[in-house]
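Chemist: what follows is a predicted protein model with its sequence.
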Amino acid sequence: MEKGAGQKGIALTDRQRLAWLRLIRSDNVGPATFRDLINHFGSAELALEALPELSRRGGSTRPVRVASREDALAELEFASRFGGRFIGIGEPDYPSALRHIEGAPPLLAVKGDISALHQPAIGIVGARNCSVAGAKFAAMIARDVGRAGYTIVSGFARGIDTAAHRASLNTGTVAVLAGGLDKPYPPENEPLISELLDANGLLLSEMPFGWEPRAKDFPRRNRLIAGIALGLVVTEAAARSGSLITARYAGNFGRLVFAVPGSPLDPRSEGANSLIKDGAALITGATDVIEAMAPLTQMNLFSPQQISEPIIEDERAMSLPPSETDRDSIITGLGPAPIEIDDLIRHTGLPPQSVYLVLLELDLAGRLYRHPGGRISLALD
């Protein structure tokens, strides 16, 4: 299978990239809110101007923090000195499979060989305290699947992740970090970074430079692994592990999930064995993965015609804010139980743009919870 030649897309101007970075670094602006803000206001610059008023109308008791131009410029300059850069979701180098998932990051920080993102990817994850046999098997899968034309994606952790990255240095590997690109974890894997960057590897993160990874950042990293990859291989995963979180994301994204069977007496195999019982494909070699992935590759999922609409700035998009009566009707329709936004629109009978604007106000005021599947609920006071 030949490597892809990259994708068509719309390149951000330097001014847009700066505004995008400021917007995603502002308080209470996640990927979904970012997209809704640009859809409503037409550009990141106009959205930035509106953040304080939106937050006030949403009921915030304190001013929302809007990332300053100086801070964003400093991060861009640091990224450049570090040898990294930011890729926007509508740009050619953004991972094709990732842009399809719910809540795809508007901006990714990357450093290394960008061609690793131009071919279909397989994720390999597993136990940090893996066995020698588990590490050897993961390396074999990574090496053979890499030779078949796939990039190997993993989370840079000890054990299985490290084995997968090392085995795919010559064919293309992507290390997805939980912290900033300049804050790799664990520290003992820092020598691997030099090896990875000297070969065909790439570092990738959605977190700011200087960000020390916290426990809750690792599931976010796992979501990126599952989103970039078209298939995921799980080796030696315990019953309660980050690998199973990655597998759950992969299943929700419609990816193929593969699991390596292990001894029922080894706790490190309990999670992988349970995935098999729940319907994951049992594999005993790289051929199983390559043959299962072949139909997806033949479907040409990386064709530009298959890519979902990127975030496109259009300053004609802005609409007038709803009346106080309409705003009250929308808020009254919300509660602590997650609901579909379409149900809220039908319930209120209001134009979708009015509903989305009030949801943005609540979100920026910290009064809205976003749940998987695009559902929402009102935060209790």
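Modeler: Right, received. Where do you want to start?

Chemist: from here on, just use CA atoms for contacts and neighbour counts.
Modeler: Noted.

Chemist: pull the number of nearby residues for Lys111.
Modeler: Residues within reach of Lys111, counting by other Cα atoms under 10 Å, total 20.

Chemist: dump the residue contacts of it.
Modeler: Applying Cα atoms under 8 Å, 6 or more residues apart in numbering, we find Lys111 in contact with 83-85, 181, 197, 202-204.

Chemist: what is the nearest of these to Ile245?
Modeler: Leu204 (19.1 Å; Cα to Cα).

Chemist: related to what we said a few turns ago, out of the contacts of Lys111, which are buried?
Modeler: Buried subset of the contacts of Lys111 (neighbour count, 16 or more other Cα atoms under 10 Å): 84-85, 181, 197, 202-204.

Chemist: show me the residues you listed that map onto helices.
Modeler: Among the buried ones among the contacts of Lys111, DSSP state H puts Leu197 in helices.

Chemist: the buried ones among the contacts of Lys111 in strands, which ones?
Modeler: 85, 202-204 (DSSP state E).

Chemist: among the residues you listed, which two are most distant?
Modeler: Spatial extent of those (Cα to Cα) is set by the pair Arg85 and Leu202 at 11.7 Å.

Chemist: okay, pairing it with this:
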Amino acid sequence: MFDGTPEMELAPEERRARLRLARSARIGPVTFHEALAHFGSARAACTTLATVAEASIEREEAALAAQAGRFLVFGDAHYPAALAALPDAPPVLSALGDPAWLARPMLAIVGARDASLAGRRFAADLATSLGASGFVIASGLARGIDAAAHEASLETGTVAVLACGVDQVYPPHHAALQAAIAERGLILSEAPLGAPPTARAFPRRNRIVSGLSAGVVVIEAAERSGSLITAQRAAEQGREVFVVPGSPMDPRYAGSNGLIRDGAILVRDSNDILSVLGRPSTVRQAPENAKEIPGDEASARIVQALGAVPTAVDELVRRCQVSAAAVSEVLMALELEGRLERHRGNRVSLI
């Protein structure tokens, strides 16, 4: 873990001036960098512009230190180099955890909050495989795909970027996961301590997730998904955009499939990502759920009739021309093997 010893490239006075400038009203990331370019330094800018009081910065810095956190100021040695190259790089980031993770190659995994069980499992498998290949996994700590990716990469390195202050827990039921990431990975936020999540903060958060990463992997993005904003920012930042395809009949993949149509890289497994990034591919293995369930011809028809798109159980009975009891037995066997997901309206799909 980071031992608390500052390794700054900035003079202390300039670093404190950048904090004051970054936390001042009407000073966003672009204005911050314009002010640095115009005045030559934050110290010079603070003598001319109306900036936040020194005491306010001292209080926030002390409160952050009390949580074993620290500021990463634009120009600091620990400030992520991938972000520093962006024209709207965050002037300051609050950090809880180990900033050393920022020196490692990083990939983002993002997707639907109401993700399917299959989508969450794929995200976890992908995060595990990419972590084993040396990548830290970045995401936004949202429900669904984000959470699955974070949980699977706790051992190999994960960075969560928040749309609120690092002292806030959002969503509330992720308190344990957020604490685990702060202890074993890294929590980052551009927002001041105490700041609640707001609608405008999420797109700003998304640009940090993509900016930290060599590429962004999108899983289950609907037509107006926030993940599409992350993918758009990734493309603007010169990052690769990888997308897991899905059925055109599933609205959770409408945005994802649109990205592929527009030129994003289709992903079947981690090898499709590693090959683009010039990393050695892992050996392809057949998934554990590839085995067939033992049974008669009727059971085989039922399994073959199932797919990734949810299907009504009554329709399976009609299509396969078997009894409801036979269908129920096969579905139960699939469910016990972890191969079946149940949906509303008595519908089921294969994982």
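Modeler: Nice, thanks for sending it over. Source: prediction; values computed, not measured.

Chemist: TM-score for this pair?
Modeler: With the length set by TM-score structural alignment, normalised by the length of the second structure, the two chains reach a TM-score of 0.75; 274 aligned residues with a Cα RMSD of 1.6 Å.

Chemist: could you export the ones in strands among the buried ones among the contacts of Lys111 of the first structure as CSV, including distance to Glu236 of the first structure?
Modeler: Output for these, formatted as CSV (distance: Cα to Cα, whole Å):
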residue, distance to Glu236 of the first structure
Arg85, 34
Leu202, 25
Leu203, 24
Leu204, 24
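
Chemist: about what we covered before: and the two most separated of the contacts of Lys111 of the first structure?
Modeler: Arg85 and Leu197 (14.4 Å).

Chemist: contact partners for the aligned partner of Gly165 of the second structure in the first structure?
Modeler: Matched to the first structure by TM-score structural alignment, Gly165 of the second structure sits across from Gly180. Gly180 of the first structure makes contacts with 205-213, as judged by Cα under 8 Å, 6+ apart.

Chemist: quick one: contacts for Gly255 of the second structure?
Modeler: 220-225, 228.

Chemist: please redo it, this time with the cut-off set to 7 Å
Modeler: 221-223, 228 (Cα atoms under 7 Å, 6 or more residues apart in numbering).

Chemist: repeat for Leu37 of the first structure
Modeler: Ala47.

Chemist: that one matches what in the second structure?
Modeler: So, by TM-score structural alignment, Leu37 of the first structure is matched to Ala35.

Chemist: mean deviation, the helix or strand hosting that match versus the first structure?
Modeler: Element membership for Ala35 of the second structure, per DSSP states H and E: helix 29-39. Overlaying the first structure shows helix 29-39 of the second structure at a mean distance of 2.0 Å from the equivalent residues (mean Cα distance after the TM-score superposition for the first structure).

Chemist: for that helix, the distance to its chain's centre please.
Modeler: 29 Å (Cα atoms, centre = their mean, to the nearest Å).

Chemist: same check, this time on stretch 89-101 of the first structure
Modeler: Distance of stretch 89-101 of the first structure from the chain centroid (Cα atoms, centre = their mean) equals 10 Å.

Chemist: look at that stretch and report the distance between its end residues.
Modeler: 11 Å (Cα to Cα, to the nearest Å).

Chemist: what stretch of the second structure does that stretch fall on?
Modeler: Counting by TM-score structural alignment, stretch 89-101 of the first structure sits on residues 74-86 of the second structure.

Chemist: okay, and the biggest helix by length in the first structure goes to which residues in the second structure?
Modeler: What stands out as the longest helix in the first structure, according to DSSP H, is helix 132-147. Structural correspondence for helix 132-147 of the first structure: residues 117-132 of the second structure, per TM-score structural alignment.

Chemist: got the contact list for that stretch?
Modeler: Contacts of stretch 117-132 of the second structure (Cα under 7 Å, 6+ apart): 137, 144-145, 148-149, 152-153, 156, 219-220, 269-270, 341, 351.

Chemist: now for Arg85 and Leu202 of the first structure: what residues contact both?
Modeler: 110-111.

Chemist: so where do the helices sit in the stretch 51-200 of the second structure?
Modeler: Taking DSSP state H, counting those that start in this stretch, the helices of the stretch 51-200 of the second structure run over residues 54-66, 81-84, 117-132, 145-152, 175-184.

Chemist: any idea which of those gets closest to Val243 of the second structure?
Modeler: Closest approach to Val243 of the second structure among these (Cα to Cα): helix 117-132, 11.4 Å.

Chemist: following superposition onto the first structure, what is the mean distance for that closest one?
Modeler: In the superposition with the first structure, the average deviation recorded for helix 117-132 of the second structure is 0.4 Å (mean Cα distance after the TM-score superposition for the first structure).

Chemist: thanks a lot, catch you later.
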